[in-house]
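> Sharing a sequence plus its predicted fold:
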Amino acid sequence: MNDPLKALLDAGVLNISKFPENSRYHGVSITTLAQSNQEPIAYLKRRLVPSPERFAVIQEHTVVEGDRVDNLAAQYLGDPELYWRLCDANGVMRPDELTEITGDRVAITLPEGVPGESDG
């Protein structure tokens, strides 16, 4: 029996994510690895970290003693679980890198690909 919905899902035309919208993995496809004589293994396709140039800076935060990346995400982005957006926009892999040096500046940006005022 041909199932058109399953065909669309299998082809990746419809994007249904098992991750919430505030997750860095929202929209990342889940696929399976078929193995002979074994159960298939489900895995996430690779999430490519965007280049910081893809983000429009709207303001900067100067790090002070005691700052935490989750608190900065809550303050500037409205959700502490969006800390990964600050990491992506500032080109860091470890979240603690953003706040470990007092006086460093953290770029607060629009989401990836959303143009800012100076982007035309």
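Everything's here; your move.

> For the rest of this, base every contact and every neighbour count on C-alpha atoms.
OK.

> Give me the buried positions along stretch 97-109.
98-100, 105-109 (16 or more other CA atoms under 10 Å).

> Pasting the second one now:
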Amino acid sequence: MTDPLQAFLQTNGLASAPFAPGSRYHGLPTAEHTRPDGSVVAFVKRRFVPPPASFALIQEHEVVAGDRLDNLAAHYLGDPLLFWRLCDANGAMRPDELTAEPGRRLRITLPAGVPGLAGDGGDAG
């Protein structure tokens, strides 16, 4: 049975995005690869993360023992699934390292591309 909403969207040229607006992959293009056996594999094209200095700083958080990125994202960004924004803003390739050492200062920033106020620590202005 066809989903009536999806049928309406397709009929009217409105395709649903493959990723939710809060996803780190939202807005990225997708592509397909055809394997030698003829099967097709869809994938998301490469995501390039801007340098941490390009994110407008809101505030900093000093890590304490027991901090977790999902809890920090929920507290500062309103959604635990946005932990990846903390990773991007702090240049983390390994998310667990951000909270491994008490005393580390984490940058809490606006989303990429959202300008902050002059003197906020980001290049956006």
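Right, received. Where do you want to start? All values reported here derive from a predicted model rather than from experimental measurement.

> Nearest to residue 60 of structure 1, out of the buried residues of stretch 97-109 of structure 1: which one, please.
Ranked by distance to residue 60 of structure 1 (CA to CA), the buried residues of stretch 97-109 of structure 1 are led by residue 107 at 4.6 Å.

> On the three-state scheme, that closest one is what?
strand (DSSP: H, G, I helix; E, B strand; the rest coil).

> Nearest residue to it in space, please, no chain neighbours.
residue 60 (4.6 Å; CA to CA, 6 or more residues apart in numbering).

> doesn't that neighbour fall inside a strand?
Yes. Counting by three-state DSSP, residue 60 of structure 1 is found in a strand.

> residues touching it, list them.
By CA atoms under 8 Å, 6 or more residues apart in numbering, the contact set of residue 60 of structure 1 is 105-108.

> Just want to check the distance between it and residue 32 of structure 1.
Noted for residue 60 of structure 1: a distance of 41 Å to residue 32 of structure 1, by CA to CA, to the nearest Å.

> what do you get for residue 15 of structure 1?
16 Å.

> Run through the residues that contact the residue positioned nearest the centre of structure 1.
What sits nearest the mean C-alpha location of structure 1, by CA atoms, centre = their mean, is residue 24, with 3.1 Å. The contact partners of residue 24 of structure 1, taken as CA under 8 Å, 6+ apart, are 82, 84-85.

> Could you list which of those belong to helices?
84-85 (DSSP state H).

> nearest to residue 46 of structure 1, of the contacts of residue 24 of structure 1?
Using CA to CA, these come closest to residue 46 of structure 1 at residue 84, 15.8 Å.

> counterpart of the closest one in structure 2?
By TM-score structural alignment, residue 84 of structure 1 lines up with residue 84 in structure 2.

> Strands along structure 1, start to end?
30-33, 41-44, 57-62, 105-109 (DSSP state E).
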